[in-house]
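[1] Kindly generate the corresponding structure for this input.
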Amino acid sequence: MLCRKIRYSVVTIFILFASPMLLASQEVGIAWRYATGGAIRGEPMISADGKMVYFISEDRYLYAVTSGGIHRWRYYLGDRVADSLSVGVDGTLYAGLKKGGIVAVNPAGKEIWRFLYGDGDPPGPPVTGTDGSIYFATKGGEIYKLSHTGRIKWKIETSSEVSAPVTLGKDNRLYIPLFDGKLLTLTPWGEVLWSIKLNGSLGRPVVDPDGYIFILSSKGIIYAIGSNGELLWNYETGMDFSEKTYPVLKDNKLYLCSKTGKIFVIDKSGRLLWKQSIPESVETPCILGVRGGLFVFSPRGNLYRVSYDEEPVLVFSMYFSPVFPVIACNGYLFTGGADWIFYALDLGNEEDNCKGNKITITSGWNIFNTDNFFEAEMEYKYLKLLVESDSIDSKKRAIRELEERINKGYPGKAEPYILNLLTLLLRQGVFSPIESRNRWEKNYPEIRLKAALLMGEIGNLYTQSLLVDFLRYEYDSRVLAAVIEAIGNLRSDPEGLARKRFLELLETKGRRIIDNSIAKEIIVAIDKIIEYHGELGDEAARALLYIFREDYNRDVRQKALSVLRGF
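    Presented below is the predicted three-dimensional model:
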């Protein structure tokens, strides 16, 4: 404890004396600074709307600060942190631990879950798919896929240790760089799609929107690989690159910063456009501003502005080795270092481009239409025959077998077609009801009820969106309750559509069977969703308040009041 206090005092004194020098730069100024209790680690993350910046420190805290430098919250992670932080598509933060683990924290700064695998410092941060799934590698070469609720979907072992952070590309393909020089490509359900052997251990892959992969090797070679695994070209730089660096892609150009200070700009066809150098080494990726300006940080904390037709210009010095610098949409450069300070640097000529990115989760009944891909799978064909049979016994058998496959553990490749078959079962009787004795009856409510609950157990954000759409059509109270329960179990509602649909259900009580039990299921589901996201939301508040306008029993009203008081 005494050593820590002495260290803190020394660093504080240095900062006080260094501050005038930090402010001395004429071209780049400090927009704001934020002091922590330890060195800044890893790459800062920026929220989808550009309003928040997140970072981790060796003091074991995860910090949330506005892009203007105002403190929002900090969360104590409890263990030593790794250089590992990422933001999911629904805004959830995933922080890595040095002992081998991931902590999921919501945008309000509360822990949702943690997953410990105990294999040491991870090679990079987790990546998240468009369906909310989390992919990450361990130090020993294991690859995991987790659901957004922390459930294991699958786990595989590679032939070598993972050498750099994994990357997720087009169609949620996972690209894994290995120390033995192999680039491994996996499908979202954990099967090897293709692999290619390159020269040297590999850095972090970069994937463009067309599915082309660009990757640096320890031999100083940049490779371009097609979406089917074919080698398109390679360019030998003759330079060494830090294991922390990777190609930066913008406007069909690749920017490479080498250890020796050489900077290469190459087009997507492998042609050298220009190169430049700074008088120091470089250990972090090149930095590209919002308007295309090129900046480079040295390990000494010197920031250079670089162009092809001018000598590099020193524009800022922080006197400490920086972590991965990140440019925000407002043109600020975020970084930090061993001085325990997180910096927002104003690059001066960068324009504010913060328009706010809306989170969009793909919806629709065809999201799990996997017939074309799985038509050769005999198990899928067999189960689909049972599902589409007119026999209630066959459908019950299909449900039992699907549940058995889920309970066995990691569904792996079976995951998408299990969800597809459950969707088919859930739909039956809703879009094709039968008329009997002058009234409409629903087919197979017990089957559809079970299908909904299983979807809530193994589903993803696509499933959540699909179940929310389903609320419009279901009139059987038992199935409706199961769908609401499944939505609550999936928890994530980034666009607020589930909470909006719950309000609509309550407002249509006269035309739908919204009794006390259904109302209570809605309240429980809302409670789980707001606990996951850390915010109530207007629709959820209106839905809970609407409970008091109707003649629901005391138990339902008390439950609604309890949720409201919690926020």
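
[2] can we go C-alpha only for contacts and neighbour counts from here?
    OK.

[3] Can you show me the helices along the chain?
    Secondary structure of the chain (DSSP state H): helices at 2-22, 371-374, 378-388, 392-407, 414-427, 445-458, 461-470, 477-490, 497-507, 516-533, 538-546, 554-565.

[4] Distance from the chain centre to the last one, please.
    Mean-position distance between helix 554-565 and its chain equals 33 Å (CA atoms, centre = their mean, to the nearest Å).

[5] do the same with the fourth one
    Helix 392-407 has its average C-alpha position 32 Å from the chain's average C-alpha position, going by CA atoms, centre = their mean.

[6] compare with the first, here's sequence two:
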Amino acid sequence: MKSGDLFVYRASGTILLSFVLILPLHPASAVEEASMPSAQASWRKALGARIVGPPAAQAQSVVAVCDDGSLRAFGISGTELWRYDSAGKALPHLARSREGTSYLGLADGSLIAVNRSGRELWRRALGGPLVQGALFGFDGRIFAFAATELRCFTPAGFLLWRRTLAAPPSCLAIPDAAGGVLVALRNRCLIRFDAFGGSSSVALEAPVLTIAELSSGLAAVALPNGEIRAFPSIKDGATEAGFTLARLQGEISALGALDGKLAYLLSDGVAGLLDLAALSAGSMGAGSMGTELWTGAAPVPSSANSALLSLDERGVYVLDDKGAAGFAWDGRRLWYLGIKGASTLPAFSDDGLLFSGGNDWILYAYRVEERIRTGVASLYGRAPLRSYGLSEPYPGEEIEDPYRFEESAVDSFLAAVEERLRSGEISGDEKDFSSRLRAIASATIDSGPSAQATHPAVLPFARVRAVELLARFASREHIPFLCLLFEQEEETLVRAAAASAIGTIGVDPEGTAMAAFARAVFPPRAVRDERLLVSLTSSVGALCRFSGPPLSDEGIRLLVALAASERPSRVRSRAVTELESLMQ
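    I've put the predicted structure just below:
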């Protein structure tokens, strides 16, 4: 910090500016500093309640959860978008998926999904109250931690699996590079869960303060003695199998990683950056150490788990309830904003705004950067860089046993999958089940005029059941397959089931399904079958309710066309019902 840094004090809803003189914390490591942002809020909104957890900023909007159980959404210019009342005591744990769905927890152990228009989609009972915000997999699946349990849900609220933890988490769990989660427990155990419920663990000799996942797949943990230790692999039964990345002088409050760089924040407000490029290249092992690129004063004194580090292509950002700071990748401190009277950690948006909730029941927005993240979509969050491979390019799946497509074998398999879904324990069989369900559902579609059947024909009823079960996996990775089935299948019942399945999954961030539906509604490929149009109409309504705008804007256009007088009466009636539900 330097003389002249601006602090923001909050008292009775009034902002007071004060200049303070503080000596640099680490003169030897001081870096060049850019000009400070204005401490005057760009806008503020009185909420009538106190914000209890960090706001969630995404796609030109911000959502905050308040102590009256409400969830409030605002645009980046301060316009109130909607308000949702949970009718319960809200916990300070809020997260938003790529589609803009907000997930919040209640003290009674409920997990609630609220779409980007403020409509409650579903609520599920957990094994106890949430202990942190939900985490998300590549396909939007939700990882929810209660005190000693981890549950995995689909975006539509179906339970895929649950795992009991031997002890509560010792710090915030994080998504890992493979689409699973990494968590450290209070019993000094580090566990990696994959997306399908599989796990591996390593026993540590000291408790973990905070963790980070490196792009190379390394798990980095901060220990109480100031050591950052790395684990290239986590194997069951292993004990302390890692190596030291750095030994720092002080307690580590937070870690963050991006592109071979590891950022850290110490409890005295010193931030730093380590270069791990050599480790990513394969020179890992005893004696491997990261190269320190720079250190600088945040300055935001913090204890473990009371601050966050956020890294993107613009730089390294320190977020604490006492203030926030931004550093360029070369170590220059770009800005610092000190905050007094904050009720929780702030949130930094892709648009360069810092959102902070005050004990004065006001949400503040500060313009701290003019730079906007590259490649930011204005309507949805960032797309995942990888997938789980749940829906390989169709057709041409390998069929190991053609007899499993005999009628009795198909019925037995479908019954087994349905029972596993009912019990909420699909876990490691999800890929195999998905592949076999796709093969059953698409039993009559050929890849071309010369294609030959690879298995016996499957009855339409069984194919419909396969599509319905596939929908309950609710992975967005199945959307392209279902769209193909909807557009190319000859059997109307199966086409209608594919349309309904898309609505059950509920997400269509790329607009693939809505485009397929539009081709079926408007010439030259408009369909006339009443059953198919009714299923399509219901699916469009479901997508609109789940995703909200902008997907719902296109969906409403389709529903209006389906409600036209020339449509069959059942189709018109369904379209009107769906339109009315969207207006509620």
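
[7] Report the TM-score for the pair.
    After superposition, the two chains reach a TM-score of 0.81 (TM-score structural alignment, normalised by the length of structure 1), with 526 aligned residues with a CA RMSD of 3.7 Å.

[8] quick one: what's aligned to L126 of structure 2 in structure 1?
    Aligned by TM-score structural alignment, L126 of structure 2 pairs with Y117 of structure 1.

[9] Who are the contact partners of its match?
    Going by CA atoms under 8 Å, 6 or more residues apart in numbering, Y117 of structure 1 touches G100, G101.

[10] next one: the one 5 residues further on
    By CA under 8 Å, 6+ apart, the residues touching P122 of structure 1 are A82, S84, G96, L97, K98, G100, A137, T138, K139.

[11] The last one and D119 touch, don't they?
    Yes: taking contacts as CA atoms under 8 Å, K139 of structure 1 lies within contact range of D119: 6.2 Å.

[12] For the two, indicate the residue with more neighbours.
    Taking neighbours as other CA atoms under 10 Å, K139 of structure 1 and D119 compare with K139 leading, 19 against 16.

[13] And for that one, nearest residue in space, chain neighbours not counted?
    P122 (5.2 Å; CA to CA, 6 or more residues apart in numbering).

[14] Can you name the residues that contact S9 of structure 1?
    So S9 of structure 1 contacts nothing (CA under 8 Å, 6+ apart).

[15] ugh, wrong one, I meant G323 of structure 2
    V300, Y336, L337, G338, I339, K340, P346.

[16] distance of the closest residue in space to it that isn't next to it in sequence from A324 of structure 2?
    Nearest in space to G323 of structure 2, with sequence neighbours left out and distances taken as CA to CA, 6+ apart, is G338 at 4.1 Å. Using CA to CA, to the nearest Å, we find G338 of structure 2 at a distance of 7 Å from A324 of structure 2.

[17] Comparing those two, which shows the higher neighbour count?
    Neighbour totals were compared for G338 of structure 2 and A324, and A324 leads with 26 against 19 (other CA under 10 Å).

[18] So that one is in contact with K340, correct?
    No: here A324 of structure 2 does not reach K340: they are 11.4 Å apart, not a contact under CA under 8 Å.

[19] Neighbour-wise, give me the winner out of the contacts of P122 of structure 1.
    Neighbour counts for those, by other CA under 10 Å, peak at G96, which reaches 31 neighbours.

[20] Now which residue in structure 2 aligns to that residue?
    G96 of structure 1 maps onto G105 in structure 2, by TM-score structural alignment.

[21] who's in contact with the closest residue to that match other than its chain neighbours?
    Nearest residue to G105 of structure 2, sequence neighbours excluded (CA to CA, 6+ apart): L111, at 4.6 Å. Contact analysis of L111 of structure 2 by CA under 8 Å, 6+ apart lists Y103, L104, G105, R123, R124, A125, L126, L130.

[22] what does A206 of structure 2 give?
    A206 of structure 2 touches R188, L223, P224, counting by CA under 8 Å, 6+ apart.

[23] re the thing from before, how much space separates the match of L126 of structure 2 from G101 of structure 1?
    For Y117 of structure 1 relative to G101 of structure 1 (CA to CA), the value is 6 Å.

[24] circling back to that earlier point, so which of the contacts of L111 of structure 2 persist in structure 1?
    Retained in structure 1 (both residues aligned by TM-score structural alignment, their matches' CA atoms under 8 Å) from the contacts of L111 of structure 2: Y103, L104, G105, R123, R124, A125.

[25] Highest neighbour count among these?
    G105 (34 neighbours).

[26] And the residue nearest the centre of structure 2?
    Centre of structure 2 computed as the mean C-alpha position; nearest residue by CA atoms, centre = their mean is F136, 3.5 Å away.

[27] got a list of what the closest residue to it other than its chain neighbours touches?
    Among residues not flanking F136 of structure 2 along the chain, I142 sits closest, at 4.9 Å (CA to CA, 6+ apart). I142 of structure 2 sits next to A134, L135, F136, R151, C152, F153, T154, P155 when contact means CA under 8 Å, 6+ apart.

[28] In structure 1, what residue corresponds to the second one?
    In structure 1, the residue paired with L135 of structure 2 according to TM-score structural alignment is V127.

[29] before we move on, what about P92 of structure 2?
    In structure 1, P92 of structure 2 lands on D83 (TM-score structural alignment).
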